[in-house]
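**Q** what follows is a protein structure lacking sequence information:
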């Protein structure tokens, strides 16, 4: 299950939709499941980030990484205090809108519109990274999907660069949340470390498919993730 989660996450994000229920099914308490998932996903996402490193816009990725790290640390601290009901209610109206946006676009590439100026690209990408990073620390599933959509749709970054930057930013949000959970003793290493090995394999295979197939594979994976996440939120499971 965690191998599949890593594979899906490396392509279009949303691997947490698979891995989080798997950890809960294994009998882990919710906060421990969330924390352990951050351990395995952090290690797996590192592989994707390394494979896609040469396609990153490094100055932009660096700025977004910092924003994501701060947001994730804040979100994970809130997660230790709050129920996930609030984020579920917030997602219900958002997910159908995002899915409609993806369906309308023939491709997830930014060449359909004029690119933003360099400064505006930073102004759009950095707040988006902070907010999605905060969401990742608090709840998590679909983080990579949301980042790709925001980077290609609002910041008008090309898909390959957006996918590559997403891996760096998602890794930062994972590390930020993982650090908070480690300090609070929530990570279950006996399960998280073996699962991380499976996640590494899935991320390695999936990130290679992103480079070769681009939007032909990213778009359907994103739609699948959004659909599953919507029904998961709707029924609260």
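**A** Thanks, I have the structure now. Everything numeric in this text was worked out from a predicted model, so none of it was measured. Numbers count the residues shown, from 1 in each chain.

**Q** C-alpha only now, for contacts and for neighbours.
**A** Noted.

**Q** ranges for the helices of the chain?
**A** 2-12, 16-25, 30-51, 58-79, 85-104, 118-138, 143-153, 159-183, 189-213, 215-235 (DSSP state H).

**Q** dump these to a markdown table, plus mean neighbour count and distance to residue 111.
**A** Shown next, in a markdown table, are the helices of the chain (neighbours: other Cα atoms under 10 Å; distance: least, Cα to Cα, whole Å):
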| stretch | mean neighbour count | distance to residue 111 |
| --- | --- | --- |
| helix 2-12 | 28 | 19 |
| helix 16-25 | 20 | 30 |
| helix 30-51 | 24 | 24 |
| helix 58-79 | 22 | 19 |
| helix 85-104 | 13 | 15 |
| helix 118-138 | 22 | 14 |
| helix 143-153 | 25 | 9 |
| helix 159-183 | 26 | 9 |
| helix 189-213 | 19 | 17 |
| helix 215-235 | 18 | 13 |
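
**Q** what about versus this one:
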């Protein structure tokens, strides 16, 4: 069984933990860490449903750490985002439930395409620039459709969700990049946790591998969040673009050129 095999292979586990550390660091700063962990797990040979469940387990570790770090620095106020929190949880549960109805063969073909398309969007999309307006009110009505759609996407697949949250936050609300990233990490934690619960119920989680990668993600996410907070928006912007460029090129080679 793949879960047991990878849990007892120290070389594979060490390699995937190293990938998870890097993904956690990247995700805490700019989002898109799933663009690295999903292909790594697929390359390691796990079935696609098990890949999604295991990825949610390790991603929950990282997003929880990053979210708590931003919260402690007062860069996220749950009271302002209560509608988005509820909507994200509902959307993620629905998305994860739908995933179990998709045949494994379709997921094997779909996931690399989703990751690649996400990389292209992040590569060519522009991060909006908004003025700092910390005291401005946050619109409640926009939080429902935003949370439902992004939560649903994270439940179905997930790569790039943090980056999509960051960009949409800056488009919809008076937030700078740093505070938009804080909201994104918190919403990502909610959708990861809710989707993980669905995968646990269906038995699609490789626990030993997911926990090992989860601890590596926690360390990377903690260092990434602190680095982002200390460096501010001017630091996040170039990291965001460089990460997207590298990951997009890697995925294009692996899933399109490499399999030709």
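**A** Thanks, I have the structure now. All figures in this text were calculated on a predicted structure; none of them were measured in a lab.

**Q** report the TM-score for the pair.
**A** Here the TM-score for the pair of chains, by TM-score structural alignment, normalised by the length of structure 1, is 0.84; 231 aligned residues with a Cα RMSD of 2.9 Å.

**Q** picking up where we left off before, quick one: closest of the helices of structure 1 to residue 110 of structure 1.
**A** Smallest distance to residue 110 of structure 1 across the helices of structure 1 (Cα to Cα): 5.6 Å, for helix 143-153.

**Q** how about that closest one, aligned to which bit of structure 2?
**A** On structure 2, the counterpart of helix 143-153 of structure 1 by TM-score structural alignment is residues 161-171.

**Q** mean per-residue distance, that stretch versus structure 1.
**A** Its matched residues in structure 1 lie on average 0.5 Å from stretch 161-171 of structure 2 after superposition (mean Cα distance after the TM-score superposition for structure 1).

**Q** hmm, who's touching that stretch?
**A** Outside of stretch 161-171 of structure 2, the residues within contact range by Cα atoms under 8 Å, 6 or more residues apart in numbering are 27, 30-32, 122, 127-130, 146, 150, 153-154, 175-177, 180-181, 183-185, 187-188.

**Q** go on, stretch 149-159 of structure 2?
**A** Applying Cα under 8 Å, 6+ apart, the set of residues contacting stretch 149-159 of structure 2 is 32-35, 38, 52, 87-99, 111, 114-115, 118, 161, 164-165, 191-192, 195.

**Q** aligned partner of residue 56 of structure 1 in structure 2?
**A** Aligned partner of residue 56 of structure 1 by TM-score structural alignment: residue 76.

**Q** the residue sitting furthest away from the middle of structure 1 - nearest residue in space that isn't next to it in sequence?
**A** For structure 1, the residue at maximal distance from the C-alpha centroid (Cα atoms, centre = their mean) is residue 114, at 26.2 Å. Once flanking residues are discounted, residue 114 of structure 1 sits nearest to residue 156: 7.8 Å by Cα to Cα, 6 or more residues apart in numbering.

**Q** can I assume that neighbour is in contact with residue 110?
**A** Yes: using Cα atoms under 8 Å, residue 156 of structure 1 makes contact with residue 110 at a distance of 4.7 Å.

**Q** which of those two has more residues huddled nearby?
**A** Legend: neighbour count by other Cα atoms under 10 Å for residue 156 of structure 1 and residue 110, higher for residue 156 (24 against 19).

**Q** for the more buried one, what are its contacts?
**A** Contacts of residue 156 of structure 1 (Cα under 8 Å, 6+ apart): 109-111, 113-116, 121.

**Q** which among these gets closest to residue 225 of structure 1?
**A** residue 109 (18.7 Å).

**Q** give me the neighbour count for the closest one.
**A** Applying other Cα under 10 Å, we find 21 residues neighbouring residue 109 of structure 1.

**Q** same thing with residue 116 of structure 1?
**A** 15.

**Q** from memory it sits against residue 125, does it?
**A** No: counting by Cα under 8 Å, residue 116 of structure 1 does not reach residue 125; the two are 11.0 Å apart.

**Q** so what's in contact with the two at the same time?
**A** In contact with both residue 116 of structure 1 and residue 125: residue 155, using Cα under 8 Å, 6+ apart.

**Q** could you measure from residue 18 of structure 1 over to residue 69 of structure 1?
**A** 23 Å (Cα to Cα, to the nearest Å).

**Q** ok, now residue 53 of structure 1?
**A** Noted for residue 53 of structure 1: a distance of 18 Å to residue 69 of structure 1, by Cα to Cα.

**Q** and residue 78 of structure 1, by the same measure?
**A** 14 Å.

**Q** and for residue 4 of structure 1?
**A** From residue 4 of structure 1 across to residue 69 of structure 1, the span is 26 Å (Cα to Cα).

**Q** can you check residue 194 of structure 1 too?
**A** In terms of Cα to Cα, residue 194 of structure 1 sits 25 Å off from residue 69 of structure 1.

**Q** can you check residue 196 of structure 1 too?
**A** 21 Å.

**Q** and residue 24 of structure 1, by the same measure?
**A** 26 Å.

**Q** which position in structure 1 aligns with residue 62 of structure 2?
**A** Using TM-score structural alignment, residue 62 of structure 2 pairs with residue 44 in structure 1.

**Q** please apply the same query to residue 28 of structure 2.
**A** That one, residue 28 of structure 2, aligns with residue 10 by TM-score structural alignment.

**Q** surely its match and residue 203 touch.
**A** Yes: at 5.1 Å, residue 10 of structure 1 counts as touching residue 203 under the criterion of Cα under 8 Å.

**Q** pull up the overlap in contacts between those two.
**A** Taking Cα under 8 Å, 6+ apart as the criterion, residue 10 of structure 1 and residue 203 both touch 45, 48.
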